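> Could you look at this predicted model? Sequence included:
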Amino acid sequence: MAKRKTYKKYKKNKTISTSAIVLTAIFVSFFALRAVDEWLSLGLFAKFDAMVVQWTKQVTNQKPPVSFDPNADFSVHFIDVGQGDCTLILSDGHAILIDAGENDKGDDILAYLDDIGVQKIDLMIATHPHSDHIGGLDTVIQGISVKEVLMPPLKSSVVPTTKTYTDLLTAVKEKNITLKQSKVLEEYRFGNGKLTVLGPVANYDELNNTSLVARFDYGELSVLLTGDMEADAERDLLASGASVSADVLKLGHHGSSTSTSDAFLQAVGPRICIAECGEANEYGHPHEEIIERVSSYGAAFYRTDLYGHIVLSAKDGALDVSTQKQVSG
């Protein structure tokens, strides 16, 4: 009996040991294949990860923060980060992230990206080095793959020495990300979408006016993104002959009266205007003057302080607007 018992125990342990070896081999092979996939930039595991995320959301009934058509030709997400800017463009499987709010908003943005299944950023734009625009970018860089970062040229006399700015540069360097200085009229292709750098067209002492200005075009639809560009830079941009006409205008400087002059609004001719601003912010953005100007012009007006996240989806040339919150009246 003793020998038989010992034999059974030995066989059981041998089975457990073999299973452990097999499982270890599977895990090692899995991570080895993942490493090779990342090294060769095949993207196979990115698709696998996206499938796992989608399956998990279906099982847990998790819904994205804003309901929008995932099969749209492209979508533009004005992410509510309080008093700051953060815009995401999705175009034919590519992702462009423009700004990321204050320093404490990086994790919120990563959560948003995860909720809608974004696995990597093809182009990250830091419009200008104010903390309410670039504060969360270093956290985003640490949490998701970023291919390239684009920043506007700055005069040496206005290059910031703030920790927020140096943290961004440090994160870019640590992750070995390509960092480029923007050039006017430079184009970036994302499937059928195209992003064109329009400004700044001059060297400015005011950081708001150094904002990288870009227009995104997809078919006949276009979106103009202006950072915190103010009236002086708007005037110079118009004088340069730049094509600023767009269906959607992201208002400069959170809807401040220092931006979106009447001449600029007329030149853009938007159907929809967006103000990215915080609820009950101390600056009073968007200013009443701008609200009235947009209203008198006849454009639809959406603002993140009231609507939360705002998503514009385009399908077959038509624009659909979805918002996180409903506003009555």
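That came in fine, so what should we check first? Keep in mind the model is a prediction, meaning the values are calculated, not measured.
> hey, let's count contacts and neighbours off CA atoms from now on
OK.
> residue nearest the centroid of the chain?
Leu97 (2.5 Å; Cα atoms, centre = their mean).
> try this one next to it:
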Amino acid sequence: MKKPNTITGRLLRRLTALALAAALTLSLAGCQDLLALLGEGGYPASSTVQTQTPAEGSSFSVNFIDVGQALSVLVTCDGQSMLYDGGNVADGSLVVSYLESAGVTRLEYVICSHAHEDHVGGLAAVLAKFPAGHVYAPVTQNDTQCFQDFVKYTQQQGLNVEIPAVGTSWQLGSATVQVLGPVAQYDDTNDTSLVLRIDYGQTSFLLTGDMEQKAESDLVNSGANLDVDVLQVGHHGSETSTGYVFLNSVLPEVGVISVGEGNSYGHPSENTLSRLRDAGVDVWRTDLAGTVTITSDGTNYTVSSEKYAAPEQQNPTLTDGSGQQSSSTQTIQAYIGNANSKKFHLPSCSNLPDPANQVLFSSYEEAVQAGYTPCGNCLG
């Protein structure tokens, strides 16, 4: 698939963002008040980075390795390699074999997104095989044996597990990698996931680990540059990740879900698939397509996979159950603004203002242009 590299394509993505917020259903759990998302917090000034223009002969690929109900992503650029997660302990040999087949002899960067086994488990085997330059994680210790093995093999290379600060960036060949999150402290291990943005020329990618909607909202509020072409869909397509507010900021064209066939968690969630559909995101799933590889020349990117799976298989919400394509655009006749709070709501919202304070808008765009912000309960 080729990336549309035109101003029109970008405008269409922005228009999709407006329609996306309007498609939010009242069944969405855990909505956050958007006033909090629009607070005074800002992204560190040090976060601004200069991306490089790929030189002639440069090469770049992102490989979402099929490790079942787990995650492992190999990024290669100009002969340098970075591994983001290594799947479960049982996946270690598979990941090592994949790296060998890809011609990897050294990993400039090894990243453990967070301390759960399905992300850190296979990294011990990787570090036992390949020399590394830097090893990053959101924590330096954890009670689980798999994380302790990860630390042990890091130290056997004379390295320490480092915790990168938000805003930290580095070059991987001609690609620029930047740490965007987590931007706060969390008790939920999933929300501690290291979030990476990768820019290669005019193409961009976002790796999110298992980040949940609380951390997603905080990341949006931080002012981080989240608008990318390709999104690693968080937490294997779980219902608790990839919320509308986050998608509205990321506006990806492609979403890759690393997920196991017939897994007991019900991943990916139908609600998450519906949100991706509403956002116009092309979904690729490792349970159906196998390893998904995205290559880029710095202007356009191409998505390929080990196995063919039709779009309506990878995202069944594209059809209405009759075999026909369904429309992802919901018809909403009006939005109701609150003249006092300057919020606007769906007509079905439980927090509608008194009739005397109601202002009617015919479209989402009209409400935003009038200076109103979406209600966190019905448009969160």
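Good, I have the coordinates. Computed from a predicted model, the values in this text were never measured in an experiment.
> one step back: return the residue of the second structure aligned against the residue nearest to the centre of the first structure.
Superposed on the second structure with TM-score structural alignment, Leu97 of the first structure falls opposite Leu83.
> The helix or strand encompassing that match vs the first structure, mean deviation?
Per DSSP states H and E, Leu83 of the second structure falls inside strand 80-84. Compared with the first structure after fitting, strand 80-84 of the second structure deviates on average by 0.4 Å (mean Cα distance after the TM-score superposition for the first structure).
> Can you check the distance spanned by stretch 111-124 of the first structure, start to finish?
17 Å (Cα to Cα, to the nearest Å).
> So which bits of that stretch are buried?
Within stretch 111-124 of the first structure, the residues scored as buried using 16 or more other Cα atoms under 10 Å are 112-124.
> and Val256 of the second structure, helix, strand or coil?
Local secondary structure at Val256 of the second structure is given as strand here, using DSSP: H, G, I helix; E, B strand; the rest coil.
> Next up, the contacts around it.
Neighbour list for Val256 of the second structure: Phe64, Val230, Leu231, Gln232, Val233, Val283, Trp284, Arg285, Thr286, Val292 [criterion: Cα atoms under 8 Å, 6 or more residues apart in numbering].
> and what of Leu137 of the first structure?
By Cα under 8 Å, 6+ apart, the neighbours of Leu137 of the first structure are Asp99, Ala100, Gly101, Asn103, Gly106, Ala126, Leu168.
> Which stretches in the stretch 201-329 of the first structure count as helices?
For the stretch 201-329 of the first structure, applying DSSP state H, counting those that start in this stretch gives helices covering 231-239, 262-268, 288-297, 304-307.
> Just tell me the aligned range of the second one in the second structure.
The counterpart of helix 262-268 of the first structure in the second structure, counting by TM-score structural alignment, spans residues 244-250.
> Check how far the matching stretch sits from its aligned residues in the first structure, on average.
Counting by mean Cα distance after the TM-score superposition for the first structure, stretch 244-250 of the second structure comes out at 0.5 Å.
> on that earlier part again, I'd like the distance between the residue nearest to the centre of the first structure and Cys86 of the first structure.
For Leu97 of the first structure relative to Cys86 of the first structure (Cα to Cα), the value is 7 Å.
> Within its local environment, how many residues does the aligned partner of Ile125 of the first structure in the second structure see?
Taking TM-score structural alignment, Ile125 of the first structure has Ile111 as its aligned residue in the second structure. Ile111 of the second structure has 25 neighbours, counted by other Cα atoms under 10 Å.
> Secondary structure of Val110 of the second structure: a helix, I assume?
No. Read with three-state DSSP, Val110 of the second structure is strand and lies in no helix.
> Can you name every helix or strand that the lengthiest helix in the second structure contacts?
The longest helix of the second structure (DSSP state H) is helix 7-22. In terms of contacts (3 or more Cα pairs under 8 Å, 6 or more residues apart in numbering; DSSP states H and E), helix 7-22 of the second structure is packed against helix 244-250, helix 270-278, helix 364-369.
> Relative to the first structure, which residues correspond to it?
So helix 7-22 of the second structure sits over no part of the first structure, by TM-score structural alignment.
> picking up where we left off before, quick check, nearest of the contacts of Leu137 of the first structure to Ser222 of the first structure?
Asp99 (19.1 Å; Cα to Cα).
> In the first structure, what residue corresponds to Gly167 of the second structure?
In the first structure, Gly167 of the second structure lands on Leu185 (TM-score structural alignment).
> Spatially nearest residue to the corresponding residue of the second structure for Ala300 of the first structure (excluding sequence neighbours)?
Matched by TM-score structural alignment, Ala300 of the first structure corresponds to Asp282 in the second structure. Nearest residue to Asp282 of the second structure, sequence neighbours excluded (Cα to Cα, 6 or more residues apart in numbering): Val254, at 4.7 Å.
> what do you get for Val303 of the second structure?
Closest residue to Val303 of the second structure apart from its sequence neighbours, by Cα to Cα, 6+ apart: Ile294 at 4.5 Å.
> What residues does the equivalent of the one you found over in the first structure make contact with?
Alignment note: Ile294 of the second structure maps to Leu312 in the first structure; criterion TM-score structural alignment. Residues near Leu312 of the first structure by Cα under 8 Å, 6+ apart: Ser75, Val76, His77, Leu319, Asp320, Val321, Ser322.
> got a list of what the first one touches?
For Ser75 of the first structure, the set of contacting residues under the criterion of Cα under 8 Å, 6+ apart consists of Ile89, Leu90, Ser91, Val311, Leu312, Ser313, Ala314.
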